[in-house]
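>>> Can you look at this prediction? I've put the sequence above it.
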Amino acid sequence: MERQADSIIYLDHAATSWPKPPEVIEAVREALLHDTANPGRGSHRMAVRASRILFEARKQLGQLFRIANPNDIAFMLNTTMALNVAIKGFVKPGDHVVATAVEHNSVRRPLEYLKQSIGVRVSYIEPDADGEQLAAQVEDALRPDTSLVIVNHSSNLLGSIMPVEQIGALTRKRGIALLVDAAQSAGVLPIDVEAMGIDMLAFPGHKGLLGPQGTGGLYIRPDFEVAPLMHGGTGSQSETPEQPSIRPDRYEAGTPNTPGLAGLAAGVRHVLHESVEKFIIENGR
């Protein structure tokens, strides 16, 4: 029996947005029907079309987040995977990390793992309810060996919006990396990685970007070296035993979720046309 969507009152958008725009569903369907080949692994027509789907999704995300080079965006399965790549690939033994006490487990658990496995030291800040004092609290917590600050843009527990731009100005001045968890803000709040001083941005495709589950990504500033979490098949430098050095291939081992990313591209297009303050009043930012 077909379920009636209009009989559901859905209030779980912070976990996964629903219903998806019709164009997202259609993009997934079209990719499954016509473009389900391995992008970057062949030169036949379907593989080329699949590669274009990934490029289009990266380009749309670059517009939304004001990222100069879309190849600095690596696709991931979700924000959790993106945060794991960023944290485990950037933090080194003996480093000090500053994070808030209201971070998601996708931040807390990798940090606790690194504390136990390689001796990373972590300072957790207790922000006030609205986050207004967070920049000052971060500054007080910094040490000479601090390599990374992690903050969620908007808390899924408190609903508060954190002062990312203030924290970014502080970390840039000190030469410390800033990783932002945009799980609740991507596609909802304006994000400009350069203006806000964001060095790494982890985001989901299935929440505010209106895409399918199993999609998301990680932006990594071009001059940053982050070790890949996974090693394996790519469409480039196949003659070498090492993971490719070029982006985004360095972080995208294995066959990607092309139909899901087709849906993500459609979701981001919808966001760019219909929200995030009407794409900052029709691109005037």
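Right, received. Where do you want to start?

>>> contacts and neighbour counts: CA atoms only from here.
OK.

>>> Show me where this protein has its helices.
Listed in chain order, the helices found in the chain under DSSP state H are 22-34, 45-65, 79-90, 105-118, 134-141, 164-174, 258-274, 276-283.

>>> now for the second one, which elements pack on it?
To tie it back to what came earlier, the one meant is helix 45-65. helix 258-274 (3 or more C-alpha pairs under 8 Å, 6 or more residues apart in numbering; DSSP states H and E).

>>> Please identify which of the helices of the chain is closest to residue 16.
helix 79-90 (12.1 Å; C-alpha to C-alpha).

>>> Which secondary structure elements does the closest one sit against?
Counting contacts by 3+ C-alpha pairs under 8 Å, 6+ apart, helix 79-90 packs against helix 105-118, strand 177-181, strand 200-204, strand 216-220.

>>> And for residue 128, the neighbour number?
If you count neighbours by other C-alpha atoms under 10 Å, residue 128 ends up with 12.

>>> adding another structure so you can compare the two:
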Amino acid sequence: MSVYLDNAATSFPKPPAVLEAISEYVMHNGSNPGRGSYTQARQAAELVCETRNLLCELFGFNAADSLIFTANVTEALNLAIRGIVKPGDHVITSSLEHNAVWRCLKLLEQELNVSITAVPCSKEGFTDPRHVEAAIRPETSLVVFTHASNVLGTIQPVREIGGITRRHGILLLVDCAQTAGACPIHVARDNIDILAFTGHKGLLGPMGIGGLLISPGIEIKPLKVGGTGRDSLSAPSKGRVV
């Protein structure tokens, strides 16, 4: 009997209910939500709506129309970071970030002359929120933090960091790839402005699923355009599900 210990990369095995749900959909529906008014398309749209509402309940988020599905958490993080940060901005992050954050920031450093401050952690693997506040500059537009490192597993004090960013009017983006479904997360109580998650780890779903919760009022420049919608000649809406 083999023992699987690589859950920081992806959960395994998936629960039978997940496999059954995927099989049921592919075999008995298989349609595109939002692309037609026939029965199967409406049922597919209802499933998407139900999933959004359940995720909002799980994450303490009350704006289902501001929950965007992505291919994975890397895409979600890139969408948020590249959609917010402008030329010359300053970004604060932790020393524990996954490459999904770090490589995105380093590319913006080259492309847009963005400056980056990586706040160090203690030898126990925790970040001191006071160090985050000390790193704030007038040009700081975003603080992006992992909720838990995929290497150390230490839970970072995002609620305290979020209190600091709220006082300074700076957005907080939290990467909860390792904690979604495994640890309590409440967007409102934890002072999170934007939350990025993946479906194939603690949520026990298949690969190829992720998402971004964007608090109302936050505008994000689209990373990609296209997809569903009736008014093809209009510009895409920033920070809204379409």
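That came through, no problem. Everything numeric here is computed off the predicted structure, so don't read it as measured data.

>>> Run the chain-centre distance for stretch 144-153 of structure 1.
Relative to the mean C-alpha coordinate of its chain, stretch 144-153 of structure 1 is positioned 17 Å out (C-alpha atoms, centre = their mean, to the nearest Å).

>>> Pull out the buried residues from it.
Along stretch 144-153 of structure 1, these residues count as buried under the neighbour rule (16 or more other C-alpha atoms under 10 Å): 146-153.

>>> And the contacts of it?
Counting contacts by C-alpha atoms under 8 Å, 6 or more residues apart in numbering, the residues outside stretch 144-153 of structure 1 that touch it are 91, 95-100, 103, 161-164, 171, 176-185.

>>> which residues of structure 2 does that stretch align to?
Counting by TM-score structural alignment, stretch 144-153 of structure 1 lines up with residues 138-147 of structure 2.

>>> swap in stretch 77-96 of structure 1?
Residues 71-90 of structure 2 are the counterpart of stretch 77-96 of structure 1, counting by TM-score structural alignment.

>>> now stretch 204-213 of structure 1
So stretch 204-213 of structure 1 sits over residues 198-207 in structure 2, by TM-score structural alignment.

>>> Next: stretch 11-28 of structure 1.
For stretch 11-28 of structure 1, the matching stretch in structure 2 spans residues 5-22, with TM-score structural alignment as the criterion.

>>> cool, stretch 174-188 of structure 1 as well?
Per TM-score structural alignment, the counterpart of stretch 174-188 of structure 1 in structure 2 is residues 168-182.

>>> Check the separation of the first and last residues in the matching stretch.
Start and end residues of stretch 168-182 of structure 2 are separated by 30 Å (C-alpha to C-alpha, to the nearest Å).

>>> Now that stretch: buried residues?
By neighbour count, with 16+ other C-alpha under 10 Å as the criterion, the buried positions of stretch 168-182 of structure 2 are 170-181.

>>> do stretch 185-196 of structure 2 as well
Judged by neighbour count using 16+ other C-alpha under 10 Å, the buried positions of stretch 185-196 of structure 2 are 185-187, 190-196.

>>> can you list the residues you listed in CSV and add distance to residue 1 of structure 2?
Listed next are the buried residues of stretch 185-196 of structure 2 as CSV, based on distance: C-alpha to C-alpha, whole Å:
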residue, distance to residue 1 of structure 2
185, 34
186, 38
187, 40
190, 41
191, 44
192, 42
193, 44
194, 41
195, 38
196, 35
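
>>> List just the nearest of those to residue 69 of structure 2.
Here the nearest of the buried residues of stretch 185-196 of structure 2 to residue 69 of structure 2, counting by C-alpha to C-alpha, is residue 196; it sits at 9.9 Å.

>>> you'd agree the closest one is up against residue 187?
No. Contact criterion C-alpha atoms under 8 Å: residue 196 of structure 2 and residue 187 do not qualify, at 11.0 Å.

>>> Straight-line length of stretch 120-132 of structure 2, end to end?
Counting by C-alpha to C-alpha, the length from the leading to the trailing residue of stretch 120-132 of structure 2 is 9 Å.

>>> Which residues does it contact?
Where contact means C-alpha under 8 Å, 6+ apart, the residues beyond stretch 120-132 of structure 2 that reach it are 92, 94-96, 119, 152, 154-157, 160-161, 164.

>>> 7 Å instead?
Counting by C-alpha atoms under 7 Å, 6 or more residues apart in numbering, the neighbours of stretch 120-132 of structure 2 from elsewhere in the structure are 94-95, 119, 152, 154, 156, 160-161.

>>> From the residues you listed, list the buried ones, please.
Among these, those classed as buried by 16+ other C-alpha under 10 Å are 94-95, 119, 154, 156, 161.

>>> Distance to residue 57 of structure 2 for these - can I get that in JSON lines?
Listed next are those as JSON lines, based on distance: C-alpha to C-alpha, whole Å:
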{"residue": "94", "distance to residue 57 of structure 2": "28"}
{"residue": "95", "distance to residue 57 of structure 2": "31"}
{"residue": "119", "distance to residue 57 of structure 2": "32"}
{"residue": "154", "distance to residue 57 of structure 2": "25"}
{"residue": "156", "distance to residue 57 of structure 2": "22"}
{"residue": "161", "distance to residue 57 of structure 2": "23"}
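
>>> so how far does the strand of greatest length in structure 1 sit from its counterpart in structure 2?
Counting residues, the longest strand found in structure 1 (DSSP state E) is strand 146-152. After superposition onto structure 2, strand 146-152 of structure 1 sits on average 0.6 Å from its aligned residues (mean C-alpha distance after the TM-score superposition for structure 1).
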